[in-house]
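# sharing a sequence plus its predicted fold:
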Amino acid sequence: MNDVTPFRPEVLETACEWTARDVADPSRWTEHLSPAEVDELEAAVDHAFGVSDDFLAIGKDQFPLPTLGARLKAIERELMDGRGFVLIRGLPRERWSNDEMSMAYWGVGAHLGRPWPQNAKGHLLGDVTDHGKAKDDPTARGNEIGLVGLDFHCDGSDLVGLMCLRTGISGGRSAVCNSVALHNRLVRERPDLAAELYKPQPFDYRGEQAPGKPGWYLMPIFTRHGDRLFIRLIRPYVLASQRHKDAPRLTKKAIAALTWMQEMAEGGDYSVIMDFQPGDMQFINNYHVLHGREPYEDDRATGQIRHLKRLWLETDVLADRPKIFTNHMGKHWAKKPTISRMDAAT
């Protein structure tokens, strides 16, 4: 006789749920910088460059924001305990260089959290643009693949930030989706599938594992910690893990649950699309919000090449978290932290 009670997941963090209708009005999630705040940012950029042109030497203290800093802390709290995404608009892209834009973005990021390495190169500030890698390249990561759309997914940190340096000639709109609402609906309708995603699933390392280590790692899609929900969903990486013969095989229930999440995310009931303008900064709570993008076109002859800068950040709002969501700065990705200064237009 089997006396083991099957695990039954619970609905979590309903205050962070939203639907497409709830966020249809862009004014609800767009923060416009005032002229005085832009002046404050410009002064902070000048101050930071006066300290050092090495971004790694610039932290919150070296990027003073005496008034905007308080507003950013409120945004950080909303990201972690509320809607989970924001668009900050108003950086003067028309008169700032790439380095000035990047420093402003780096400084804003420093007021929201600490940088997290994004890849095996140790990039703390990365580039999202066409790196010339094909979508079917088993080592390609999402930020390196150009032109095609990207499925809804999470990144590997508390917060992910994107800042638009340049748009292409068409397309490339960003999309965000409320994964808390998806989790809770799955729990209500198919608790058996939700329970399967609480079990560790294999993820492909995309060729960036430590020397001598497997090309995959295990991590649950859903994790409960106290009353908080943590989500790590990168469906293409989970499916790609199956190319490794030593990786655990995905169960039929896991595949069905991943398919349900993908179809529900793409259905439009829990997502919103935003059109980046040069100078826009988007920040997302990776645990509560998925992000993706539409396909786009570039024109290299005219230099109209879609180019975003990316930050992964660790926030102080989370006083406690599961060990698997800790920023392991000692791991091989962080041995040589660096800043990517790629110019996609050259």
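Good, I have the coordinates.

# when you work out contacts or count neighbours from here on, use the C-alpha atoms and nothing else.
Will do.

# show me what the one helix or strand residue 47 maps to is packed against.
According to DSSP states H and E, residue 47 maps onto helix 35-51. Packing partners of helix 35-51 (3 or more C-alpha pairs under 8 Å, 6 or more residues apart in numbering; DSSP states H and E): helix 98-112.

# now do the helix it packs on: everything it contacts.
41-42, 44-45, 48, 55, 58-60, 63, 69, 72-73, 76, 91, 93, 115, 125, 161, 163, 165, 279, 281, 309, 311, 313, 315 (C-alpha atoms under 8 Å, 6 or more residues apart in numbering).

# quick revisit: next, the buried residues of the helix holding residue 47.
Burial within helix 35-51, assessed by neighbour count using 16 or more other C-alpha atoms under 10 Å, is assigned to 37, 38, 40, 41, 42, 44, 45, 48, 49.

# okay, now the residue lying closest to the first one once chain neighbours are set aside: neighbour count?
When you say that, I think you mean residue 37. In space, and not counting its chain neighbours, residue 37 is closest to residue 68: 6.2 Å by C-alpha to C-alpha, 6 or more residues apart in numbering. Using other C-alpha atoms under 10 Å, residue 68 has 18 other residues around it.

# equivalent analysis for the one 4 residues further on, please.
By the measure other C-alpha under 10 Å, the count of residues near residue 72 is 17.

# tell me if it really is in a helix.
Yes. Counting by DSSP: H, G, I helix; E, B strand; the rest coil, residue 72 is found in a helix.

# ok, second structure coming up, stack it against the first:
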Amino acid sequence: MTNRTPLTGPSVWTGDEIKNSKRWIRDFPASGTATLDAALAAVNKAGLEWSQITRKDFPLSGLHGLLADIADELENGVGIMKLRGFPVDRYDENDLRKIYFGLGTHLGTPVFQNRSGELMRAIRDEGAHVGRTYGETKDQKGTTFLSSYARTLTNGGLRFHTDRTDVVGLLCVRQAMKGGVSTLASTPAIHNAILAKRPDLLDALFTDYWRSRFGEEGTGKDGAGSDGVGTTKATAYPLPIFGVRDGKFTSHYSLTFIEAAQLAPDVPKLTPAQKEAIDVLMATAQELCFEMTLEPGDLQLINSHVTYHGRTPFEDEASSGHDRLLLRLWLTMANNRPLPQGHEILWRNIEAGQPRGGIQQVAI
């Protein structure tokens, strides 16, 4: 066993501590609406679609201080932020996408969320076809196994996980009639809790866990759906769940990708210690998390390196305007942290302050 020590700093928090803190909450200023309106008018006059907008196209004078504060808190503070009062009811969905994307270019740089070039994803229940469209296979028992991407687009719950990006932005446009509660946990706090009770299992979390790309990127013809998510085994890669470099912690974790790799006969199987470490990891995340219901106009921002996120199942009622809709951006940040050697397999660039993350694009 290596000589590991507790992590320190504001990114180490428990659910009870963070839910009683205002450090991670900001209010969108009333004066900011006029700024958004002016920027929207400029891009509409230029005839730009939302995906064509650059920071230069979308001037946000007056909001730079707020956005710089948010970016700093995400990287050097608690690692989560909620910007309240974003004027989502003021715009139709197309203009709202332009405003949200334009704002995102001032926080970071949007990166691709799938290999077909998607830069913004509407997170909603898309119905029973998601497996056929976005990726599914069968496990050893013949049960349908949905890709991680497909699971996001159902009304089911999502287990604690991270996304392949420095920061995830979720703008709540509409909330469900029931459920859809966001769950958040500090991964440095999880690290410390496991160190205190099971240091042997903490060591296991620093070893390689094989994950399947499940066709999300790669050049093989693997039964890809229209989204590019494969329905058969795709390439797999090894990566630890926990890592530290230069005092900066990172965790990349999705149990779905690990489970998908275990379905393949030629991928190394999890050791007993690794299996137990996952169980303890998930239980500890649940113990230390807090729940937050996003209201329309809330923008949730999550540093993936130090935060797990999930959600509870939800029920829509479209007739009353309660059909859940979140708009998601993946952002690479100019102030991002260094990552450990070996993480290039996922992030491509592991040096601080460099663009990285997202899904690599594949020529068809």
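Sure thing, it's come through. No experiment lies behind these values; they were computed from the predicted model shown.

# burial count for the counterpart of residue 14 of structure 1 in structure 2?
Using TM-score structural alignment as the criterion, residue 14 of structure 1 maps onto residue 9 of structure 2. Residue 9 of structure 2 has 10 neighbours, counted by other C-alpha under 10 Å.

# returning to that earlier point: map the residue nearest to residue 37 of structure 1 onto structure 2.
So, by TM-score structural alignment, residue 68 of structure 1 is matched to residue 63.

# verify the stated contact: its match with residue 32.
Yes. Counting by C-alpha atoms under 8 Å, residue 63 of structure 2 touches residue 32, with 6.9 Å between them.

# quick one: the alignment partner in structure 1 of residue 93 of structure 2 from residue 306 of structure 1, how far?
Matched by TM-score structural alignment, residue 93 of structure 2 corresponds to residue 98 in structure 1. Going from residue 98 of structure 1 to residue 306 of structure 1 by C-alpha to C-alpha, to the nearest Å gives 13 Å.

# who touches both of the two?
residue 165.

# which one's more surrounded, those two?
residue 306 (27 against 16).

# residues in contact with that one?
With C-alpha under 8 Å, 6+ apart, residue 306 of structure 1 has these contacts: 129, 130, 165, 166, 167, 168, 172, 298, 344.

# helices of the stretch 151-300 of structure 1, start to end?
179-189, 191-197, 235-240, 252-266 (DSSP state H, counting those that start in this stretch).

# which non-adjacent residue is nearest the spatially most central residue of structure 1?
Centroid-nearest residue in structure 1, with C-alpha atoms, centre = their mean: residue 160, separated by 3.4 Å. Distances taken as C-alpha to C-alpha, 6+ apart put residue 312 closest to residue 160 of structure 1, at 4.7 Å, once the chain neighbours are dropped.

# and for the helix or strand containing that neighbour, what span of structure 2 is it aligned with?
Per DSSP H and E: residue 312 of structure 1 is located in strand 307-314. Taken onto structure 2 by TM-score structural alignment, strand 307-314 of structure 1 occupies residues 325-332 there.

# tell me the average deviation of the matching stretch from structure 1 after fitting.
Stretch 325-332 of structure 2 differs from its equivalent in structure 1 by a mean of 0.9 Å after superposition (mean C-alpha distance after the TM-score superposition for structure 1).

# counting neighbours, which bits of that stretch end up buried?
The neighbour-count check on stretch 325-332 of structure 2 (16+ other C-alpha under 10 Å) flags 325, 326, 327, 328, 329, 330, 331, 332 as buried.

# one more: stretch 84-99 of structure 1?
Buried residues in stretch 84-99 of structure 1, counted by 16+ other C-alpha under 10 Å: 84, 85, 86, 87, 88, 89, 90, 91, 93, 98.

# give the aligned equivalent of the residue nearest to the centre of structure 1 in structure 2.
By TM-score structural alignment, residue 160 of structure 1 lines up with residue 168.

# and that match, how far from residue 276 of structure 2?
Counting by C-alpha to C-alpha - residue 168 of structure 2 and residue 276 of structure 2 are separated by 29 Å.

# trace residue 245 of structure 1 over to structure 2, please.
Match for residue 245 of structure 1 (TM-score structural alignment): residue 265.

# which residues are in contact with its match?
Contacts of residue 265 of structure 2 by C-alpha under 8 Å, 6+ apart: none found.

# and if you look at the one 4 residues further on?
Contacts of residue 269 of structure 2 were listed using C-alpha under 8 Å, 6+ apart, and they are residue 262.

# mind running it again at 6 Å?
With C-alpha atoms under 6 Å, 6 or more residues apart in numbering as the criterion, no residue contacts residue 269 of structure 2.

# map residue 264 of structure 1 across to structure 2 for me.
Per TM-score structural alignment, residue 264 of structure 1 is aligned with residue 284.

# that older thread, next one: the match of strand 307-314 of structure 1 to chain centre, how far?
Chain-centre distance of stretch 325-332 of structure 2: 8 Å, with C-alpha atoms, centre = their mean, to the nearest Å.

# hang on, residue 179 of structure 2 packs against residue 314?
Yes. Between residue 179 of structure 2 and residue 314 there is a contact under C-alpha atoms under 6 Å: 4.1 Å.

# and stretch 6-19 of structure 1, end to end?
Stretch 6-19 of structure 1 end-to-end distance (C-alpha to C-alpha) = 30 Å.

# and for stretch 322-338 of structure 2?
Terminal-residue distance, stretch 322-338 of structure 2 (C-alpha to C-alpha): 41 Å.

# what of stretch 47-63 of structure 2?
24 Å.

# distance check, residue 327 of structure 1 against residue 338 of structure 1.
Counting by C-alpha to C-alpha - residue 327 of structure 1 and residue 338 of structure 1 are separated by 16 Å.

# hang on, I meant residue 21 of structure 1
41 Å.

# and the two? which has more neighbours close in?
residue 338 (17 against 12).

# hmm, the more buried one is touching residue 123, no?
Yes. With contact defined as C-alpha under 6 Å, residue 338 of structure 1 counts as touching residue 123 (5.0 Å).

# list the contacts for the aligned partner of residue 119 of structure 1 in structure 2?
Matched by TM-score structural alignment, residue 119 of structure 1 corresponds to residue 114 in structure 2. By C-alpha under 6 Å, 6+ apart, residue 114 of structure 2 lies in contact with residue 359.
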